[in-house]
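Asks: Following is a predicted model, sequence given first.
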Amino acid sequence: MSHESSEQLSLFNQSGLTSSTPSDFQPELIPTDAKVPIPPGTYDSMESLADHCNGCQRCELAATRTHAVVGRGNVHAPIMIIGEAPGQNEDEQGLPFVGRAGQLLEKILAAVKLDSERDVYICNMNKCRPPGNRVPTPDEVAACKPYLLEQIRLVDPKIILLTGATAVKGLTGEKRGITKIRGTWMEWEGRLCMPIFHPAYLLRNPSREQGKPKWFMWQDIQAVRAKLNELQSENAV
């Protein structure tokens, strides 16, 4: 494990929040410099985190954004969906997954009776749109990742869905292709995660034939629904 990876994991360790926060910690400096860490417990609400994101200058994406896109949905949802970065529609509206890919995601969730306002919280690895919808650079991902770690801590989801390779690699460090690992449960920081195809990929591959991406997505989202039912039943006992 690289020093950077171990540092990120230690930052995410929620034990002993006081000791992990430097005595000279100045949270007001967080949005101005990617070298300023974001210790666990920095934010007491998604609103305070959003305030920092909206004024953030931690990477070059700040110069070209219209809005920082923090998240939408239930901040106490059992399922968290993490995408790559905002597109044009998201940048204009300040909300994630509101374009064609987002509309398809809504249909996929509804097909297994998951409500996007009740059952899920949706966000991205990066909060600002990369120019031309390019893939975020490693430096851009690293600058924004501490915000995401705080979002995960605040939401405390039972299940995390990672849509696409950028989200999988950015959060877990997993480098295998999405086609090899989609639909498989993995554990990260004690949380259940499943990599799934990004809805935008499904739009480019519309066939519903067996063995095609949309067919796999249907299998995966049913497995997610079944796992959530199982976890909720266990909690009810």
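Replies: Happy to help now that I have it.
Asks: Going by C-alpha atoms from here, please, whenever you check contacts or count neighbours.
Replies: Noted.
Asks: roughly how far apart are the nearest residue to F97 once chain neighbours are set aside and T179?
Replies: Nearest residue to F97, sequence neighbours excluded (Cα to Cα, 6 or more residues apart in numbering): E90, at 6.5 Å. E90 sits 26 Å away from T179, going by Cα to Cα, to the nearest Å.
Asks: repeat for Q88
Replies: Q88 sits 26 Å away from T179, going by Cα to Cα.
Asks: residue ranges for the strands of this protein, please.
Replies: Using DSSP state E, the strands of the chain run over 72-73, 79-83, 120-124, 159-163, 186-188, 191-196.
Asks: and those strands as JSON lines, adding distance to D44 and mean neighbour count?
Replies: Formatted as JSON lines, the strands of the chain follow (distance: least, Cα to Cα, whole Å; neighbours: other Cα atoms under 10 Å):
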{"stretch": "strand 72-73", "distance to D44": "17", "mean neighbour count": "17"}
{"stretch": "strand 79-83", "distance to D44": "18", "mean neighbour count": "25"}
{"stretch": "strand 120-124", "distance to D44": "17", "mean neighbour count": "24"}
{"stretch": "strand 159-163", "distance to D44": "21", "mean neighbour count": "25"}
{"stretch": "strand 186-188", "distance to D44": "23", "mean neighbour count": "13"}
{"stretch": "strand 191-196", "distance to D44": "21", "mean neighbour count": "22"}
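Asks: okay, pairing it with this:
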Amino acid sequence: MIQSEKLKQIKSLEIKANSCLSCQLAKTRTNVVFGSGSIDADIFFIGEGPGQEEDLQALPFVGRSGKLLTRLIEEELEIPRSDCYIANIVKCRPPANRNPLPQESAACTPFLIKQLEIVSPKVIITLGNVATQYMLETKEGITKLRGQFFQFSDFHIMPTFHPAAALRSGAVVVAQMRADFATAKHFVEKSRR
């Protein structure tokens, strides 16, 4: 798909998301946090849902977790954050930062699937248990799944920890995320050959 068509499709999808009333999260949101980044990204990050800062700014991963994610992208993938695409399972903030309910995730799934189809990344990196378990339809925990590749439709998914978990748990989890990002970078480089 040519870039102008991709841009037209992503803008149209964002307009639809901004007017979505398909679940109860629409009643409590400040903003729809659609996603951000390059529509030609090789790497597409998926988190669980926006937090308070994200809801206020209408951008994904802008708080402390976002700062760590940006640092890891720049240091391990050796690209600017703007070269990736970042979105969440749900586009509106769940109250009190709780996990999204199944019906909330289901309401947002068509938006996420269309974002993936438009961007068409080489690899999807799911961040944390919620995003990983949802995308892979599994109950298996992130500790067992991280750093491995799984097939999802025409896409390759590689789970890693959520940056918030790394901030809570410290250097060991950050090091594991660094290793996972390096694995993803190698996969992308190999797929270009």
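Replies: Yep, it's here. Worth saying up front: this structure is predicted, and the values here are computed from it rather than measured.
Asks: Quick check: TM-score for this pair?
Replies: Here the TM-score for the pair of chains, by TM-score structural alignment, normalised by the length of the second structure, is 0.93; 186 aligned residues with a Cα RMSD of 1.2 Å.
Asks: Looking at E90 and T179 of the first structure, which one has more neighbours?
Replies: E90 (22 against 14; other Cα atoms under 10 Å).
Asks: how about that one, what's its partner in the second structure?
Replies: Matched to the second structure by TM-score structural alignment, E90 of the first structure sits across from E54.
Asks: can you check H52 of the first structure too?
Replies: Using TM-score structural alignment, the partner of H52 of the first structure in the second structure is K16.
Asks: and that match, what is it in contact with?
Replies: For K16 of the second structure, the contact set (Cα atoms under 8 Å, 6 or more residues apart in numbering) is empty.
Asks: Roughly how far does it sit from I10 of the second structure?
Replies: On the measure of Cα to Cα, K16 of the second structure and I10 of the second structure end up 10 Å apart.
Asks: which residues of the first structure fall in helices?
Replies: Secondary structure of the first structure (DSSP state H): helices at 3-12, 17-20, 46-54, 88-93, 100-111, 138-155, 165-172, 178-181, 199-204, 213-236.
Asks: Tell me which of those helices lies nearest to H67 of the first structure.
Replies: Among the helices of the first structure, the nearest to H67 of the first structure by Cα to Cα is helix 88-93 (5.3 Å).
Asks: How about L7 of the second structure: what's its closest non-neighbour residue?
Replies: I39 (7.1 Å).
Asks: what's the answer for R93 of the second structure, then?
Replies: Among residues not flanking R93 of the second structure along the chain, P50 sits closest, at 4.8 Å (Cα to Cα, 6+ apart).
Asks: residues near the aligned partner of L167 of the second structure in the first structure, how many?
Replies: If you follow L167 of the second structure across to the first structure using TM-score structural alignment, you land on L203. L203 of the first structure is flanked by 14 other residues according to other Cα under 10 Å.
Asks: Then A96 of the second structure?
Replies: 8.
Asks: quick one: the corresponding residue of the first structure for it from D91 of the first structure, how far?
Replies: The alignment partner of A96 of the second structure in the first structure, by TM-score structural alignment, is G132. According to Cα to Cα, G132 of the first structure stands 12 Å off from D91 of the first structure.
Asks: again, but for V141 of the first structure
Replies: 17 Å.
Asks: sorry, back to before: the match of L167 of the second structure contacts G102, doesn't it?
Replies: No: between L203 of the first structure and G102 there is no contact under Cα atoms under 8 Å: 10.6 Å.
Asks: Show me the residue at the heart of the first structure, geometrically.
Replies: Geometric centre of the first structure, nearest residue: I82, 2.6 Å, by Cα atoms, centre = their mean.
Asks: Now for that residue: which residues touch it?
Replies: Contacts of I82 of the first structure (Cα under 8 Å, 6+ apart): I122, C123, N124, M125, I160, L161, L162, T163, A167.
Asks: and if you look at D42 of the second structure?
Replies: Listed by Cα under 8 Å, 6+ apart, the contact partners of D42 of the second structure are D83, C84, S120, P121, K122, V123, V188.
Asks: Now list the buried members of these.
Replies: D83, C84, S120, P121, K122, V123, V188 (16 or more other Cα atoms under 10 Å).
Asks: wait, which of those residues is closest to L101 of the second structure?
Replies: Once Cα to Cα is applied, the member of these that ends up nearest L101 of the second structure is V123, at 25.8 Å.
Asks: What's the match for the closest one in the first structure?
Replies: By TM-score structural alignment, V123 of the second structure lines up with I159.
Asks: so how far is E92 of the first structure from that match?
Replies: Relative to E92 of the first structure, I159 of the first structure is positioned 29 Å away (criterion: Cα to Cα).
Asks: What of Y147 of the first structure?
Replies: Y147 of the first structure sits 21 Å away from E92 of the first structure, going by Cα to Cα.
Asks: which residues touch the match of E90 of the first structure?
Replies: V33, P60, F61, V62, G63.
Asks: Please tell me how far the first one sits from L59 of the second structure.
Replies: The one in question is V33 of the second structure. 5 Å.
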